[in-house]
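Novice: This is a predicted model, with the sequence first.
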Amino acid sequence: MDYLGKHISGQFDADLAHIRTQIMVMGGLVEKQLSDAISTLLNHDTTLAEQVIKDDQKVNKLEVEIDEACVKIIAKRQPTASDLRLIMVIIKAIAELERIGDSAKDICQIAKQSFTQEQQDVLTGLDAMGHNVIQMLHDVLDAFTRMDLNEAVRVYKEDKRITQNYEMVIRQHMTFMMEDPRSIPNIIIALNCARSILRISSRCQNISELIFYFIKGQDFRHVGDDVIETLLNK
């Protein structure tokens, strides 16, 4: 995190370094939560699912601690310009990470259910989409750690591929339902999981937008991909 820079107050630097460490811990935990959640879905590992659900409390605790540390810096240091932007970006990023943790927990709640072999086969079809999102989260956390604009742009664009995965899953499952109406309950379970995975992709895209904001000093939310391309290339 070279972008932290150096300040007159050594304690300010120490406070920022501490927050950096906490973010890395939180990001690593959420990444593991998601990876384990996808694994529980594919392997029907109820023991691991229970562990992921239990560990969500650790994610929540870290969000509160980092949030409080940021508020203290604002109150004590009254940061301005890029320092203030950084603090605001951190507060928003950890909120996105907490929600990703919630989605991982939701996937595990489904994975804990008793499945027939047919239901398990349908869920296994989410393998590619799940692993693509795991990679997307890993990459956006790496981009955030380094505040790497180019990597953030690349990750942002990955949402299109995840959306394509999701649309393909929907088409396949609609075909299953038309061919065999008895499969509808199974398909509903799979689609709920697919929606949770898609939401995580959107959260990763939101974190990319926070990187854009920190580096460029402009809010890139809700402007469309073409506008983002134009603005980031200036």
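Specialist: Ah, there it is. Fair warning: this is a prediction, and the values are worked out from it, not measured in the lab.

Novice: contacts and neighbour counts: CA atoms only from here.
Specialist: OK.

Novice: in stretch 207-221, what's buried?
Specialist: Using 16 or more other C-alpha atoms under 10 Å as the test for burial, stretch 207-221 gives 207-215, 220.

Novice: let's bring in a second model and compare:
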Amino acid sequence: MDKLNLDHHISQRFNQELEEARKNLMQMGGIVEQQVRDAIKSIVDGDSELAEKVIQADKRVNKMEVKIDEECANIIARRHPAASDLRFVLAVTKSVNDLERMGDEASKIARMALELSGNEGSGPTKGFIEMRHIGEQVAKMVMEALDSFARLESASALAVLKADKDVDLEYTTAIRTLITYMMEDGRTISRVMNIVWALRSLERIGDHSRNIAEHVIYLVEGEDMRHQKIEKIEDKIQG
């Protein structure tokens, strides 16, 4: 399989188009990463103003998705890319889709934050500790997935795949704990369910981060490793 090389074309304009696509992806990723961090902070801190900011940012993310998709479509139509160039364009379009869905999930968390701030339940809501802890892990996954794409590094992408397994385990444990708590005290159901849905959105953001990492591995290694065991992926990267 050919090695990835994005600046080898005779046409300097083609090189610039590919670099522009990557730059715009990184810009969109930065917005989404901040969305995720702000969404987590808004629900843990009860900050309704920050929650509104997260929801508003989603409009910009949606516009960027359309713009980058159009850029990639134009590259395919004009340049007819092959091999590593085609893998790159496909990886960008797929990653853009994952980023847009991350933004949607961040907005859902922000809406849960607004629900909680507008609901005068008694006492602190259970699940904030889990929300903060899993949130920190997921936000790191988003950052590292984007970093692996920026550096075109499959080893760091592999670390994101491993982190996703840890997040899935902690998510399952947290949900079980919260369900038990609601069964013990029915008065808490309404408020705790908001945390449950927010945690679900975090778990999905982790999944989309994993997807981006898989796109990077495909891009760099030249082989689609989705649905493969981590050990097999690791052998491929190290071999």
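Specialist: Arrived safely, thanks for sending. Note that the coordinates shown come from a computational prediction; the quantities given were computed from them, not determined experimentally.

Novice: just to revisit the earlier point, looking at the buried residues of stretch 207-221 of the first structure, which is nearest R154 of the first structure?
Specialist: S208 (9.0 Å; C-alpha to C-alpha).

Novice: Look at the residue nearest the centre of the second structure and give its secondary structure.
Specialist: Taking C-alpha atoms, centre = their mean, the centroid of the second structure lies closest to S209, which sits 3.8 Å from it. The three-state label given to S209 of the second structure by DSSP: H, G, I helix; E, B strand; the rest coil is helix.

Novice: Would you mind finding the match for it in the first structure?
Specialist: The alignment partner of S209 of the second structure in the first structure, by TM-score structural alignment, is C204.

Novice: right, and that match touches K157 too?
Specialist: No. Shown here, C204 of the first structure and K157 do not form a contact pair, counting by C-alpha atoms under 8 Å, at 10.4 Å.

Novice: Now do the same contact list for T163 of the first structure.
Specialist: Residues counted as contacts of T163 of the first structure (C-alpha atoms under 8 Å, 6 or more residues apart in numbering) are L198.

Novice: Quickly find the element holding it.
Specialist: helix 149-179 (DSSP states H and E).

Novice: Pull out the buried residues from that helix.
Specialist: Judged by neighbour count (16+ other C-alpha under 10 Å), helix 149-179 of the first structure contains these buried residues: 149, 151-156, 158-159, 162-163, 165-166, 169-170, 173-174, 176-177.

Novice: Could you do stretch 103-122 of the first structure as well?
Specialist: In stretch 103-122 of the first structure, counting by 16+ other C-alpha under 10 Å, buried: 103-112, 119-120, 122.

Novice: and which of these is nearest to K92 of the first structure?
Specialist: Here the nearest of these to K92 of the first structure, counting by C-alpha to C-alpha, is S103; it sits at 17.0 Å.

Novice: Could you look up the SS state of D219 of the first structure?
Specialist: Strictly by three-state DSSP, D219 of the first structure counts as coil.

Novice: so it touches Y213, yeah?
Specialist: Yes. Here D219 of the first structure reaches Y213: they are 5.4 Å apart, a contact under C-alpha under 8 Å.
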